[in-house]
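1. Curious how this folds, go ahead:
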Amino acid sequence: MIQKYYFLLFCFFPLISCSQNKKLESETIKSEAPIINQNFTTLKFEANGKPCLASINDRYIDFKEKSIFSLSLFIMVNSLEKNIDGHPTNKEALIFNNLQTEIIQELSKILGNYCYVGTTTMSGYRDILLYIKPEDQTKAIEILERIKEKQSRIESISLESDPNWEAVSSFYEASTLKN
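-> Down below sits the predicted model:
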């Protein structure tokens, strides 16, 4: 049932993602139209003896411009209504999907290009995984703090320098093997 929500979530997301084109002479990246038909790989794994899921955007397998989007931005969202594995109920999944859509739309308006890597579903929470340009950090924090004031489910906002995308490399390794 959760996979149906992931499918709906990713089919209707108005995303603006990073370009995979080679660096332009001016060192800038062209804005792209919203991407509707992105491919995601669903990965199953365990953490602390509990089943977990990751839905990872295949667009960034072998992505050449990681160093431009070198700041990881992970948003942890609590699941209030959970099943026995700690995963969100159907009602909770819809709330998360709406919150994620709001976050993506607000970031898209202000930041323009960034990389939406995907989500993880862990026992008791879900993470939204993004990579942004370091110069967009202040703007991203302002947007997310404003949303967090209205949305008590947002537990934390984590930003770290990660020019090689090491925090998500195991997902991309597993995605490559699965596909």
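2. For the rest of this, base every contact and every neighbour count on C-alpha atoms.
-> OK.
3. How about E65: what's its closest non-neighbour residue?
-> Counting by CA to CA, 6 or more residues apart in numbering, Q20 is the residue found nearest to E65 once chain neighbours are left out, at 7.0 Å.
4. any idea how far the one you found lies from E32?
-> For Q20, the distance to E32 (CA to CA, to the nearest Å) stands at 10 Å.
5. Alongside the first, I'd like the structure of this one:
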Amino acid sequence: MKNLYLLLLSLLPLVSCSQSKKAENTAQPKPAAVKPEDVFTTLKFELDGKPCIAVINKQYKNYKNKAMFPLSLFVQVNTTDKDQNGHPTEKEAVIFHELQSRIIRELSAAFKYCHVGTTTMNGTRDILLYINSKDQKKASAILNKIRDENKRFASYTFEPDPEWEAVASFYEAVSN
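-> Purely as a prediction, here's the structure:
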């Protein structure tokens, strides 16, 4: 019995040290996230006398890391089945959501980006993203593949926009 106590006493410091190291590792502060969590809000506006809707990620209002994502990437999707305002029907909205989810999923697997939101206008929907310039070729390859497989995918454009001026009016309209 005495030998068992000695064995347990000799093992106790080893067990307790490994547990304290584990606790120390989990207690360390995590690095600050480059991208905030997504929180979307809906804005209504008009373009050419037609109602439009923007679903904007309000977490990017006053975003401090814009310089890390200086290239706008806007993906335009045609609305095939639409109402009198050119907005998608319920069936069409499901199809758009599936396409948008695929785009987001495939881009996410390749690199980090900022998903600013979407706009719905007369006959089209745009997915608004900001990426790092070094990822433009990867994005093009992914989007070309998806566009070739989907007739609704109309186009995509890249524009240098380090201050995110193209979406500034949305953020001016977003409440805190």
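6. TM between them?
-> Between these two chains, after superposing, the TM-score reads 0.79 (TM-score structural alignment, normalised by the length of the second structure); 146 aligned residues with a CA RMSD of 1.8 Å.
7. Am I right that the residue nearest to E65 of the first structure is in a helix?
-> No: checked against DSSP: H, G, I helix; E, B strand; the rest coil, Q20 of the first structure lies outside a helix; its state is coil.
8. right, and it touches I68 too?
-> No: if you go by CA atoms under 8 Å, Q20 of the first structure and I68 don't touch, sitting 11.2 Å apart.
9. of those two, who's got more company?
-> I68 (18 against 14; other CA atoms under 10 Å).
10. Surely that one is in a strand?
-> No: counting by three-state DSSP, I68 of the first structure falls outside a strand, being coil.
11. Would you enumerate the residues in contact with the residue nearest to E65 of the first structure?
-> Listed by CA atoms under 8 Å, 6 or more residues apart in numbering, the contact set of Q20 of the first structure reads 63-65.
12. what do you get for T121 of the first structure?
-> 52-54, 87, 127.
13. What separation do you get for whichever residue in the first structure pairs up with Y60 of the second structure and G86 of the first structure?
-> Matched by TM-score structural alignment, Y60 of the second structure corresponds to Y60 in the first structure. For Y60 of the first structure, the distance to G86 of the first structure equals 29 Å [CA to CA].
14. now swap in T41 of the first structure and tell me
-> From T41 of the first structure to G86 of the first structure the distance is 21 Å (CA to CA).
15. now do I132 of the first structure
-> 29 Å.
16. and those two? which has more neighbours close in?
-> Taking neighbours as other CA under 10 Å, I132 of the first structure and G86 compare with I132 leading, 26 against 18.
17. In what element of secondary structure is E155 of the first structure found?
-> strand 154-161 (DSSP states H and E).
18. Quick one: the strands in the first structure, in order.
-> All strands of the first structure, identified by DSSP state E, fall at 40-47, 50-57, 71-78, 115-122, 125-132, 154-161.
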